[in-house]
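# Got a sequence here, can you build the structure:
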Amino acid sequence: MHKLSLADVLLSTNITPNFLRLLLNGGGTISATGCITQFYFYGVSAGSEVFLLTAMAYDRYLAICSPLHYASIMGFRLCLYMSLCSWGLALMLGLFFNLLTFNVEFCGPFVIDHYFCDFTPLIKLSCTDYKAVELTVIIVDIPFMLLPFYFIIYTYVSIGLAILRISSTEGRHKAFSTCSSHLIVVCMYYGTLIIVYMVPSKGHNFNMNKMLSLLYTVGTPCFNPIVYSLRNNDIKVALYKCMSNQISFLHSI
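Below you'll find the model as predicted:
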């Protein structure tokens, strides 16, 4: 869980400050070095979150489908190995996409129609035909985005069947609550990523692209702590009190 928090912090600190500056100033500039750096760390944080969510799905699969073997399989060594693999793959993919994107020829105008240096608005500034680069990104995304997504689907189908076999209602509820937070984040994160990066640029409106990007660059890191904390009773009580106070304040106006 703390590895996912690190990915969220990296994503937020890389995107959000500059995004707020653009909102306050009605636009802004960024150097070529700054754009390359932002694009690289964005790719690393987004990629690591994909792989870490996949590792967490496997953790929940073992906990529900093979509870007696969980302690012997999910040890410190396996957790460390999955974390290192997740970050290692993310670092390599970030470097690959950076080299692929910034090796194309740019001749202006150097105006990015986006709130951060993302692949689609950058590649649209190219003077040459960028279809080959766009196709390469889609092909590379298939094993590194879709295969983890299909694995997560497989784990949750298995988890759902295992939950249905539990005889008691309390047992079903406890098993479902174990993975409900993770499932919410996966649906929100993967849904937007697949639409933005797996659908060609002509397949959807670019303004919609920016709105979807806002969901996983700003929304997901903000919602993750809330979603994963909802199982904590103290958090639930504090959230209930906060909502009650807000409702009472609105009624008093």
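
# make it CA atoms for all contacts and neighbour counts henceforth
Fine.

# which residues touch Ser213?
Neighbouring residues of Ser213 by Cα atoms under 8 Å, 6 or more residues apart in numbering: Thr192, Leu193, Val196.

# Which one (most neighbours) among those?
Comparing the contacts of Ser213 by number of neighbours (other Cα atoms under 10 Å), Val196 comes first, having 21 neighbours.

# Roughly how far does the nearest residue to that one once chain neighbours are set aside sit from Tyr189?
Closest residue to Val196 apart from its sequence neighbours, by Cα to Cα, 6 or more residues apart in numbering: Asn209 at 6.0 Å. Distance, Asn209 to Tyr189, using Cα to Cα, to the nearest Å: 14 Å.

# So which of these two has more stuff around it?
Comparing Asn209 with Tyr189 by other Cα under 10 Å, the one with more neighbours is Tyr189, at 23 against 18.

# separation between the more buried one and Trp87?
Counting by Cα to Cα, the gap from Tyr189 to Trp87 is 18 Å.

# pretty sure Leu52 is touching Cys85, no?
No: between Leu52 and Cys85 there is no contact, the gap being 9.3 Å when judged by Cα atoms under 8 Å.

# The structure of the following sequence is requested for comparison with the preceding one:
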Amino acid sequence: HIPVVLSESGIKETVYNDFYIGEDSDVVIVAGCGIHNCGNQDSQHDGVHRFFVGKNARIRYVEKHYGEGDGSGKRILNPVTEVYQEAGSYVDMEMVQIKGVDNTHRITRAELAEGATMIVHERLMTHGEQVATSVYEVALNGEGSSTDVISRSVAKDTSEQVFEAAIVGNSVCSGHAECDAIIMDKAHVVAVPKLDARNVDAALIHEAAIGKIAGDQLIKLMSLGLTEAEAEEQIIGGFLR
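Next up, the predicted model:
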């Protein structure tokens, strides 16, 4: 467990963590990062995490970001994650940021050896004038390596989101990236796919869908007695679950 809490305005820090996951081990790591800012200065936490995953090892990594506070200072979180996987290893990453973070720039890079697998599930919600950028770069270097990068996000008010997924197939491999986003109000959402096949047997796929909440879904829930706002919250909650 790696808890980080900033509780004062005007703090800026960078934390470095290196994890060495031994051969054949099975590990769960949970990182919770929160900022409570009630002042007029920005508070910022940058976390740099490197994972060295041994042969046939398994790791589940959960990273959750949260911000709160009624001050005018921003709450900023900029995580950088690097993953180096040896043969047969398995990495499952859950990236969650649902509320209160004014600005975030997430960068995740991974290199996979023979038979290695990396699964990423990102859940993100922005509101107000918040800005969130997520960049994933996965190099499938070993034969039989695979990755699945999935992002589900909701953008409200005038917030902005950018999702970039780059998968490089250097061998016989399979890669899949998917971005599903609900856009509301006057928000702005961008999905940028990049598939780079450098082997004739590299199978790479990207899917992206950005749209508003379907009207028939709202009508159905409102017919059961919910207000429009309550119906929207139910739909968003189910989408991000």
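
# Quantify their similarity with the TM-score.
The TM-score (TM-score structural alignment, normalised by the length of the second structure) is 0.22; 84 aligned residues with a Cα RMSD of 5.5 Å.

# returning to what we had before: of all the contacts of Ser213 of the first structure, which comes closest to Ser177 of the first structure?
Using Cα to Cα, Thr192 comes nearest to Ser177 of the first structure of the contacts of Ser213 of the first structure, at 23.9 Å.

# which residue packs closest to the closest one, ignoring adjacent ones?
Among residues not flanking Thr192 of the first structure along the chain, Leu212 sits closest, at 5.7 Å (Cα to Cα, 6+ apart).

# That neighbour: how many residues sit nearby?
19.

# For it, what is the enclosing helix or strand?
helix 206-214 (DSSP states H and E).

# if we look at the next helix or strand after that helix, which residues are touching it?
On the C-terminal side of helix 206-214 of the first structure, the nearest following helix or strand under DSSP H and E is helix 220-229. Applying Cα under 8 Å, 6+ apart, the contact partners of helix 220-229 of the first structure are Asp8, Val9, Leu11, Ser12, Ser181, His182, Ile184, Val185, Met188, Tyr189, Ile235.

# I'd like the next helix or strand past helix 220-229 of the first structure.
helix 233-252.

# Run through the residues that contact Ile35 of the second structure.
Val5, Leu6, Ser7, Ser43, Gln44, Tyr66, Gly67, Glu68, Arg75.

# Just the buried ones from the residues you listed?
Buried subset of the contacts of Ile35 of the second structure (neighbour count, 16 or more other Cα atoms under 10 Å): Leu6, Ser43, Gln44, Tyr66, Gly67, Glu68, Arg75.

# so of the residues you listed, which ones are in strands?
Residues of those located in strands (DSSP state E): Leu6, Ser43, Gln44, Tyr66, Gly67, Glu68, Arg75.

# rewinding a little: if we take the buried ones among the contacts of Ile35 of the second structure, which one ends up nearest to Ala208 of the second structure?
Distances from Ala208 of the second structure to those, taken by Cα to Cα, are shortest for Tyr66, at 25.9 Å.

# Against Thr104 of the second structure, how distant is the nearest residue to that closest one once chain neighbours are set aside?
Excluding the flanking residues, the one nearest Tyr66 of the second structure by Cα to Cα, 6+ apart is Gly34, at 4.8 Å. Per Cα to Cα, Gly34 of the second structure is found 13 Å from Thr104 of the second structure.

# cool, and Ile219 of the second structure?
34 Å.

# who has more neighbours, those two?
Thr104 (22 against 14).

# how much space between the more buried one and Val91 of the second structure?
Between Thr104 of the second structure and Val91 of the second structure the distance is 23 Å, computed by Cα to Cα.
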